[in-house]
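Visitor: need a 3D model of the following:
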Amino acid sequence: MDKSIFTQHISRQFNEELEDIVNRAMSMGGLVEQQLADAMDGLAEGDTGKAELVVTRDYRVNAMEVELDEECTHILARRQPTASDLRLVMAVIKTITDLERIGDEAERIGKMALHLLDKDRELHPMAEIAALGEYVRRMLNNALNAFARMDTEHAVRTAQMDFSADSQYEEILRQLLKRMRDDPDSIPRVMDIIWSVRALERIGDRARNICEYVIYFVMGKDVRHISFEQMAEEATGDRR
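Guide: The predicted structure is shown next:
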């Protein structure tokens, strides 16, 4: 973590509180990233042990989100932060909300993995699905690295990866829909795969969200719902 992102205060305890919530958000991010990796091992490789672990470990992600959200609320009440301090606390709150939802998506993939048989994996584009899973995991890792350093350029580059994630998702979806048209009996199994692939696409969206929070903290700009070109332009200004 880059400590230069913090405003230095007379109260050392306040500095430590801000560092602590960022560190804890990063720890939560690490757990969520592991959940995603294990869920994909369950889905693509048929590793039921890892799939079950993802499902049973989800409570840890939820607990971390609740505890950290409470700490952020206490900081807002006790310190009444302003300017960049307020933006930092809000960025952490928004980030952990998205991390918790990524954890939910990973749990969903884990549950779907437990329903699949080996023969189901042989009939579906598992190589492409595994590649998408690795791609969004890398997106998440990059987003967390941008968050740790509050690096707007890295955040913009990572957010732009969402274009490719969406394209990969759409191509896989076309293949799966064709499979259902050709073999109506396969529809129940294919739907499990579709929900898993949809979860991966959403994880990519939430990784992009984290990148947007980085730009919000550094630049004081809300870059949601604007083009990538506008986002890149907003990320090149002077820090407030």
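Visitor: okay, CA-based contacts and neighbour counts for the rest of this
Guide: Noted.
Visitor: in this structure, which residue is closest to the centre?
Guide: In the chain, the centroid-proximal residue (CA atoms, centre = their mean) is residue 207; its distance is 4.0 Å.
Visitor: also this sequence, please, to line up against the first:
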Amino acid sequence: MDKHLSTQFDAEISAITTRVLEMGGLVESQIAQAVYAVRHFDAEAARGVMLTEKRVNQLEVEIDADVAQIIAKRQPTARDLRLMLAISKTITNLERVGDEADRIARMARDLIEAGANLSISFNEIIRESDLAVAQIRKALDAFARLDERAAVDIVTADSAIDAEFDSFMRKLITYVMEDPRNISASLDMVFIAKAIERIGDHAKNIAEFVIYVVRGTDVRHNKEAFNEVAGTL
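Guide: Okay, the predicted model is just below:
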């Protein structure tokens, strides 16, 4: 690729990265708003999450079209092709994060409409969501800078979200045992906590694609390959 074409390609990559980060900002906002809706039984906040979902879905379609056009026009190879693939995978994961936020908001709405009156503390869910939002933000930052070390840290930190989920599950079991009438609402809370855990998984996926772009090594579902990469940093 000559210098002129290389400059054009860099400009196209910069523009598409900006749109990916815009999409990431939207899903970060969705998560925070969805958890706020659960914590405060705020139906208006829940509706806001669901409205934002349409824009997130639209961005996924638009960015994927841009990726396909760049691949067809530039025919990138090696690292540039890996980057194109990683962008496509990243926006898929972001769209799924939006889906999880939308699911949380819908459950919050259902709890509100059912008149649920939960006396259980949401501390673990709040911490879990804070961790998940932080992971998404760090993953997007690692993606924007192609920061392999930050990506490795994100993958390693995923266990902290799992620990908060497990803690909340133990609390819910006790809550239900104390009063079986809490079963229905508690099941909704299980699904909400699980949705947040999945958001952390999507952040981990994005980080793994950063490693793939930089190193050319696919560490998904391959702990040995990940440990090998981490050991060189």
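Visitor: TM-score of the superposition?
Guide: Overlay of the two chains. TM-score (TM-score structural alignment, normalised by the length of the second structure): 0.92; 231 aligned residues with a CA RMSD of 2.1 Å.
Visitor: residue in the second structure matching the residue nearest to the centre of the first structure?
Guide: The alignment partner of residue 207 of the first structure in the second structure, by TM-score structural alignment, is residue 203.
Visitor: now do the same contact list for the residue lying closest to that match once chain neighbours are set aside.
Guide: Distances taken as CA to CA, 6 or more residues apart in numbering place residue 136 nearest to residue 203 of the second structure, at 4.9 Å, with adjacent residues excluded. When contacts are counted by CA atoms under 8 Å, 6 or more residues apart in numbering, residue 136 of the second structure touches 24, 28, 199-200, 202-203.
Visitor: now, which of those sits nearest residue 148 of the second structure?
Guide: residue 203 (14.0 Å; CA to CA).
Visitor: helix or strand for the match of residue 207 of the first structure, which one?
Guide: Per DSSP states H and E: residue 203 of the second structure is located in helix 183-215.
Visitor: that helix vs the first structure, mean deviation?
Guide: Following the fit onto the first structure, the mean deviation recorded for helix 183-215 of the second structure is 0.6 Å by mean CA distance after the TM-score superposition for the first structure.
Visitor: list the buried residues of that helix.
Guide: Buried residues in helix 183-215 of the second structure, counted by 16 or more other CA atoms under 10 Å: 185-186, 188-189, 192-213.
Visitor: helices or strands up against it?
Guide: Here helix 183-215 of the second structure touches helix 78-113, helix 123-145, helix 148-178, going by 3 or more CA pairs under 8 Å, 6 or more residues apart in numbering; DSSP states H and E.
Visitor: how far away from the center of its chain is the second one?
Guide: Yep, that's helix 123-145 of the second structure we're talking about. Taking CA atoms, centre = their mean, to the nearest Å, one finds helix 123-145 of the second structure lying 8 Å from the centre of the chain it belongs to.
Visitor: same deal with stretch 203-221 of the first structure?
Guide: Centroid separation for stretch 203-221 of the first structure versus its chain: 11 Å, with CA atoms, centre = their mean.
Visitor: got a list of contacts for it?
Guide: 84, 87-88, 91, 94-95, 98-99, 102, 105, 136, 139-140, 143-144, 146-147, 150-152, 155-156, 158-160, 162, 165, 222-224, 234-235, 237-240.
Visitor: also stretch 166-180 of the first structure?
Guide: 124-125, 128-129, 132, 186-187, 190, 194, 197-198, 201.
Visitor: for residue 69 of the second structure, find the nearest of the helices and strands packed on helix 183-215 of the second structure.
Guide: Among those, helix 78-113 comes nearest to residue 69 of the second structure, with 10.6 Å by CA to CA.
Visitor: tell me what that closest one is packed against?
Guide: With contacts defined as 3+ CA pairs under 8 Å, 6+ apart, helix 78-113 of the second structure has these neighbours: helix 3-40, helix 43-74, helix 183-215.
Visitor: can you lay out those as JSON lines showing distance to residue 107 of the second structure?
Guide: Listed next are these as JSON lines, based on distance: least, CA to CA, whole Å:
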{"stretch": "helix 3-40", "distance to residue 107 of the second structure": "8"}
{"stretch": "helix 43-74", "distance to residue 107 of the second structure": "9"}
{"stretch": "helix 183-215", "distance to residue 107 of the second structure": "7"}
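Visitor: before we move on, the earlier item: weed out the non-buried ones from the contacts of stretch 203-221 of the first structure.
Guide: Buried among the contacts of stretch 203-221 of the first structure by 16+ other CA under 10 Å: 84, 87-88, 91, 95, 98-99, 102, 105, 136, 139-140, 143-144, 146-147, 150-152, 155-156, 158-160, 162, 165, 223, 234-235.
Visitor: how about residue 154 of the second structure, what's its partner in the first structure?
Guide: Alignment note (TM-score structural alignment): residue 154 of the second structure maps to residue 158 of the first structure.
Visitor: for residue 74 of the second structure, same thing?
Guide: Applying TM-score structural alignment, one finds that residue 74 of the second structure aligns to residue 79 in the first structure.
Visitor: on that earlier part again, in TSV: the contacts of residue 136 of the second structure, plus distance to residue 15 of the second structure.
Guide: TSV is the format used below for the contacts of residue 136 of the second structure (distance: CA to CA, whole Å):
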residue	distance to residue 15 of the second structure
24	14
28	20
199	25
200	26
202	23
203	22
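Visitor: burial count for the aligned residue in the first structure for residue 171 of the second structure?
Guide: Under the alignment (TM-score structural alignment), residue 171 of the second structure pairs with residue 175 in the first structure. Number of residues near residue 175 of the first structure (other CA atoms under 10 Å) recorded here: 12.
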